[in-house]
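K.L.:
sequence first, then the predicted structure, then my questions.
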Amino acid sequence: MSKTKLDKSYNWNELEDHWYQHWLANDYFKGDSNSNKESYSIVIPPPNVTGMLTMGHVLNNTIQDVLIRKARMEGKNVCWIPGTDHASIATETKVVTMLESEGIDLESLSRDEFLSHAWEWKEKYGGIIINQLKKLGCSCDWDRERFTMDAGYSKAVLESFVQLYNKGLIYKGHRLVNWCPVSKSAISDEEVIHKEKNGKLWHFIYPISNSDDCLTVATTRPETMLGDTALAVHPEDNRYKHLIGKTITLPLVGRKIPIIGDDYVDPEFGTGCVKVTPAHDPNDFLIGERHSLEFINIMNEDASMNSNVPNKYQKLSREEARKAVVGDMKNEGRLDKVEDYTNNIGYSERGNVPIESYLSDQWFLKMDSLAKPALELVNSNKINFHPSHWVKTYNHWMKNIKDWCISRQLRWGHQIPVWYLNSDPSQIHVSVEGPDDPDNWTQDNDVLDTWASSWLWPFAVHDWPKSDENLDTFYPTNALVTGPDIIFFWVARMIMAGHEFLNDIPFKDVYFTSILRDETGKKFSKSLGNSPDPFDLFKEYGTDATRFGTMLMAPQG
């Protein structure tokens, strides 16, 4: 019998690439929409086209690969659909940074010119990501690769908007949103990072009109007092309830504003009297609605002071305005005291600046009617969470759901399918294809929130709403593997979308991974640049060893 000579060392780079190419050449990864076998399908959580993959992607996709290969060995008709996400604000931020580094004036670019640069970025980094997934050994059906802005998928996104609008679930409202002054756009809660910062608590003295009495109010945002439209006390606070209904003269502005009673005020916090700025604080916004207060927006889109403040503060940045207001209040003898104060401040993840609560016209999706059946699907075990303790988190979020701001003031993304009549902008047209006489109409400039496309991912990859044998065969999917940090932003919304548009579940099991973090406790993130390059590890230790080690060390979510 002949002897086979074995290498003394294992050359993983050569062997891994050899066998992966062998699998591809023999179509081992392909799903068959005409097969009579039991189907097993997964749609990959699409990585953002903002750079390279991280160790978190290694963990997530290795778990999916294990599930897929197990089902394939069990003789099932397996389909694992790969793809990438356009990641609207994240990608636009990267493209803007790239163009600025090349000395390109953004203001000189038309929308179409900017989008051509964005598509170039997508082709470059989307291609890199797909090649990285292949190097990772992912046994996806690569002929089914999708992108959240390819033609068929985009049509599905626009169709979902039109259907929801026609049902009365989408509306345009003038409401408070998370606002990034750098991107000059609304952003989602997921794009807000909270940081603990040492600051100051200023105590200001407000004079009661036609009286020698005063009220003292504490604030961490002196510049916003220029937009105050009331002071509030608790209606049962004996110190102040006799003042309810009186007015104060707003220092530096001279505007008379009322003293109101509202149960939101905590008599034990600070002085028990709070300033109310409805256009720049979410709690104040609700107080303003309850008491029909005036909503005065005092900031431009870049967070500088606008024309609604006295002349001397106009065009100042919010930091400059804060310094000026404190100085002027001190000069007028209305600064009682200043205390050190630790505050939890929301920062824009992309802009790396404090966000503003900003009053603007946005498109919103009503969520209550979508959330109720989605709650039932999980609590009746039609969809199972692993580990199951995440059901409690899911229930809390879904039972306290708010309307979803789905519009973004960006260029890269799905442009909202709403057109305004040029001769009368109050007349609007909503459709996928647009009006028959486009020269008489102007399309809304905003794009949809990234999540308003990715929530359709499990079925839009099959070109829904077209009737498709692939949709019939591979939907619902069997499993979703994801991190618990997006349980609301993505998992819950996919469940809502599946029920709303197909009256079915999008997946049967959800496996929550642990969150891989760096030595400071921060999540591995492309935007933070704190993840080891997994491909350096592949080169040094081999892909399978890295996959095995990552799986071995990572507990459940």
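P.N.:
It's in.
K.L.:
please make it C-alpha for all contacts and neighbour counts, starting now.
P.N.:
Fine.
K.L.:
distance of the residue lying closest to residue 51 once chain neighbours are set aside from residue 95?
P.N.:
Spatial nearest neighbour of residue 51, excluding adjacent residues (C-alpha to C-alpha, 6 or more residues apart in numbering): residue 125 at 5.8 Å. Noted for residue 125: a distance of 11 Å to residue 95, by C-alpha to C-alpha, to the nearest Å.
K.L.:
in addition, the following structure is provided for comparison:
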Amino acid sequence: MTELAKSFEPAALEAHWGPLWESKGLYKPTLDPARESFCVQLPPPNVTGTLHMGHAFNQTIMDSLTRYHRMRGHNTLWVPGTDHAGIATQIVVERQLQGQGQSRHDLGRKNFVARVWEWKQQSGSTITQQMRRMGDSVSWEHEYFTMDDKLSKVVVDTFVKLYEEGLIYRGKRLVPWDPVLKSAVSDLEVESEEEDGFLWHIRYSVVDSDESLVVATTRPETMLGDTAVMVHPEDERYRHLIGRQVRLPITGRLVPVIADDYVDKTFGTGVVKVTPAHDPNDYQVGLRHKLPMITIFTLDATVVDTLPEIPAAYRGLDRFVARKQLVAELEAQGLLVETKKHKLMVPRCTRTGQVVEPMLTDQWFVAMSKPGADGKSIAQKAIDVVADGEVRFVPENWVNTYNQWMNNIQDWCISRQLWWGHQIPAWFGESGQIFVAHDEDEARAKAAAAGYTGPLKRDDDVLDTWYSSALVPFSTLGWPEKTIEQDLFLPSSVLVTGYDIIFFWVARMIMMTKHFTGKVPFRHVYIHGLVLDAQGKKMSKSEGNVLDPVDLIDGIDLPALLDKRTQGLRRPETAPKVRKATEKEFPEGIPGYGADALRFTFAAMATLGRSVNFDSKRCEGYRNFCNKLWNATKFVLTNTQGQDCGLMEHTKEQCAPGGAAHGYLQFSQADRWIVSELQKVEQVVAQGFADYRLDLVANAIYSFVWDEYCDWYLEISKVQLQTAQAEGNEAAQRGTRRTLIRVLETVLRLLHPIAPFITEELWQTVAPIAGRKQTDYLVTAAYPVAAPDRIDAKAIAWVEQLKSVVGTCRSLRGEMGLSPSDRVPLLATGQLDFLREAAPLLRTLAKLEKVELMDDEAAFDQASATSPVLVHGQARLALKVEVDVAAEQARIAKEIARLQGEITKAEGKLSNESFVARAPAAVVEQERQRIADFSATLARLQDQAARLAASA
């Protein structure tokens, strides 16, 4: 028999159990077609990343679900993996090279890619090690990296297939462009931040007229590429100018005045410039009106030198330098009418912080709305499976968000101008011919078949990271080969993710998986909220309010925490503010709560769809819960180890009256009550897991363990064991011990999915005593299943009555100012049968000297004449205490006067028609309840005053 440590020390438990579980292969899925299956795919974190609070929250939910289903005996697979993160990873390695005075171009593509792989092998597993710290029970044998050979082959296969089906094409389109990366970026990598700017009003003269139009713009430098000026078709101010031409300042080019509903008549002057090649909205206008699209910036966002009409003084200038120079020249020419300060949303790349420039470039696209061979587009298939219920969103309201995007979907730009990633399997001929193939040999064969025999050059671009991650539901299970994993785990059971990637990942997985396998990737999509700081702000390094989950587990001192939070601030001048806020929130640093307490905190906050305001103080509360569970276990072990816990199994005949085992076990009302409450908790927990309400699971277990098992049953069990021992009642002792150990063992299994480390440690000692150890590890033990037939309503009512009487006695003690050490008799009349049975428990729980039961109510009145009396059902209770009658009368009179004043004040409010009409209904009801409560207390005190007067 192992012996528990004196106190709960999470670090030691985590260091022991985490590696042991993994080494024993306990997370490896069973592959039994006869069993139910559960599978969840980890949203692959970036290989460059570290675990943040969003990851920890998300993974707590996934691991709890995974452990729950594993314990239920299902084939259970949690697929882990990391994303190659094209942009982020390339930036990391390029910065390392810069520190060595080199660039990727110095190395060349082949050597640079080799350097990235080298970095990945050395530093790319940080986040998976942190996942282990959280206790994530993923199947590490199924771990993938999106650049692995097997997954890369699937990327190429699907690209070629989509191209051959006419669903991938190459074309010149407007895309978000990072001028530092010199690459297109996805919308997810662009964040628009409100910044201070200006709204410039610029005069454009109307050709062959004395009139002019004043254009309002926040980006005057782009006027070099204007191809129209636009007004609203119903704007009476400008209707007569539609179809005329205006002269573009600086360049002198003539552009038309067009009308379009896109214009907001109330914004600025109601006249806007149209630069189709550098603004996404203007691009759509340009397509509608068939306007020329003039690119005025190079790929590094400097003014081009290829347009003769652009003055030489602007060529080669950075776009923002050009802006200043252009504004100055407009002002000098008298064409700058007005400059206003203006708040504007500036799109910045989250990877580099650079302002994103919309650019017309050649890119590869997946056609979202083009019908395939089956007559349906990729997007329509994805819409249909949600509409048909094959894929269900939890909460359901996210379906509206999904459908809104899917029904307005644009073709997906999948190319990036990087070196790290899946290089696009396309080769170009000298005249721009395109040959898409699995490899160069196949490309040459296709070229020859098309009559081209010249040289081929492979496309330098790589695929968007989201392309390969969209394939993981099937690429990670062995597709296109037939595997048992695909049969059992595709579709997976649930995808657990945040709402911010519904478009970028969820929708694309549905589209790609349905198109290539005919199956949906998952049955349910559980959308959880984002983790915010305690004040409800988004956690961001630039704001200095980030929390590291590992710091919450291990602890960190204040100086180190301050260093972490002030590093990487986008605005260094905010450092003093960040330091002050951190010192206020964590004056002594973070003490370290352990993984179980952190997981419990996340679980308790995991309500459907709501964002989570994370307060570290809740971690402290759940750390206290772990301590309480630890100490409760030590108490139970003290009373059960080496004792007869009534675990012998007997037949019904042996237990029947006259049988050999009749009377072997005797269970009290409290024994039956705690088992009944356990069954109810098991029902709530099962429903909570089914509904993805991890908060209900966590809170139900917490409340049962703390409020019922520890605070009530353990105290009751002490009395029961002492009483039974004094009476020589071995059957009652066995019944209490059996209940103590069996309920505790069940609780540990119930709690394991949320708090795996402490429960495993305790279960190893508890389970053998409880006679329940049918497996070596709690990880694979059977999960408790409710037995509603064991719910004893009579026992529940009996204990609730006991609690109520104890509460009454405690109220009496408080009213009379008794200290916990003061033991006084309880006088009671009425409901004597219950009180007689409960007397041993009442003496201990209510700290009584004895319980005096009185049949004669007159005798009770006389004995309690100087004591407060509380009515409890049909019983009346009083504590027998010698009191100073005069002093007690004075105290009661003072309290009566106070209560009468409160009642008068509340009645005054309710008699005020204005108050009742304007105040919220809850406030009015609160005043009515105050009157009812005050009146009940007043009546009791008036009765006590009358009895004191009579006794005097």
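P.N.:
All right, it came through fine. All values derive from a computational prediction rather than experimental measurement.
K.L.:
hmm, back to that, so what's the residue nearest to residue 51 of the first structure up against?
P.N.:
Residue 125 of the first structure makes contact with 49-52 under the criterion C-alpha atoms under 8 Å, 6 or more residues apart in numbering.
K.L.:
does it sit in a helix, a strand or a coil?
P.N.:
At residue 125 of the first structure the chain is in helix, as set by DSSP: H, G, I helix; E, B strand; the rest coil.
K.L.:
and it, what's its match in the second structure?
P.N.:
Counting by TM-score structural alignment, residue 125 of the first structure lines up with residue 123 in the second structure.
K.L.:
if we can go back for a sec, reformat the contacts of residue 125 of the first structure as JSON lines; add neighbour count.
P.N.:
Below are these laid out as JSON lines (neighbours: other C-alpha atoms under 10 Å):
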{"residue": "49", "neighbour count": "27"}
{"residue": "50", "neighbour count": "25"}
{"residue": "51", "neighbour count": "19"}
{"residue": "52", "neighbour count": "21"}
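K.L.:
possible to save the residues you listed as a markdown table with distance to residue 508 of the first structure and secondary structure?
P.N.:
Output for these, formatted as a markdown table (distance: C-alpha to C-alpha, whole Å; DSSP: H, G, I helix; E, B strand; the rest coil):
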| residue | distance to residue 508 of the first structure | secondary structure |
| --- | --- | --- |
| 49 | 28 | coil |
| 50 | 30 | coil |
| 51 | 31 | coil |
| 52 | 30 | coil |
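K.L.:
pick the one among the residues you listed closest to residue 458 of the first structure.
P.N.:
Nearest to residue 458 of the first structure out of the contacts of residue 125 of the first structure is residue 49 (C-alpha to C-alpha; 18.8 Å).
K.L.:
I figured the closest one hits residue 126, correct?
P.N.:
Yes - with contacts counted by C-alpha atoms under 8 Å, residue 49 of the first structure reaches residue 126, the gap being 5.2 Å.
K.L.:
mutual contacts of those two, please.
P.N.:
Residues touching both residue 49 of the first structure and residue 126 (C-alpha under 8 Å, 6+ apart) are residue 84.
K.L.:
contacting residues for residue 362 of the first structure?
P.N.:
172-175, 405-408.
K.L.:
checking my notes, it in a strand, right?
P.N.:
Yes - according to three-state DSSP, residue 362 of the first structure belongs to a strand.
K.L.:
look at residue 28 of the second structure and give its secondary structure.
P.N.:
Quick answer, by three-state DSSP: residue 28 of the second structure is coil.
K.L.:
now for it, how many residues are close by?
P.N.:
18 (other C-alpha atoms under 10 Å).
K.L.:
so what does it match up with in the first structure?
P.N.:
In the first structure, the residue matched to residue 28 of the second structure (TM-score structural alignment) is residue 30.
K.L.:
what is the nearest of the contacts of residue 125 of the first structure to residue 467 of the first structure?
P.N.:
Lowest distance from residue 467 of the first structure to the contacts of residue 125 of the first structure (C-alpha to C-alpha) belongs to residue 49, with 29.0 Å.
K.L.:
which residue lines up with that closest one in the second structure?
P.N.:
Superposed on the second structure with TM-score structural alignment, residue 49 of the first structure falls opposite residue 47.
K.L.:
my guess is that match contacts residue 83. True?
P.N.:
Yes - assessed by C-alpha under 8 Å, residue 47 of the second structure is found in contact with residue 83 at 5.7 Å.
K.L.:
now the contacts of residue 362 of the first structure: which count as buried?
P.N.:
Buried by 16 or more other C-alpha atoms under 10 Å: 175, 405-408, out of the contacts of residue 362 of the first structure.
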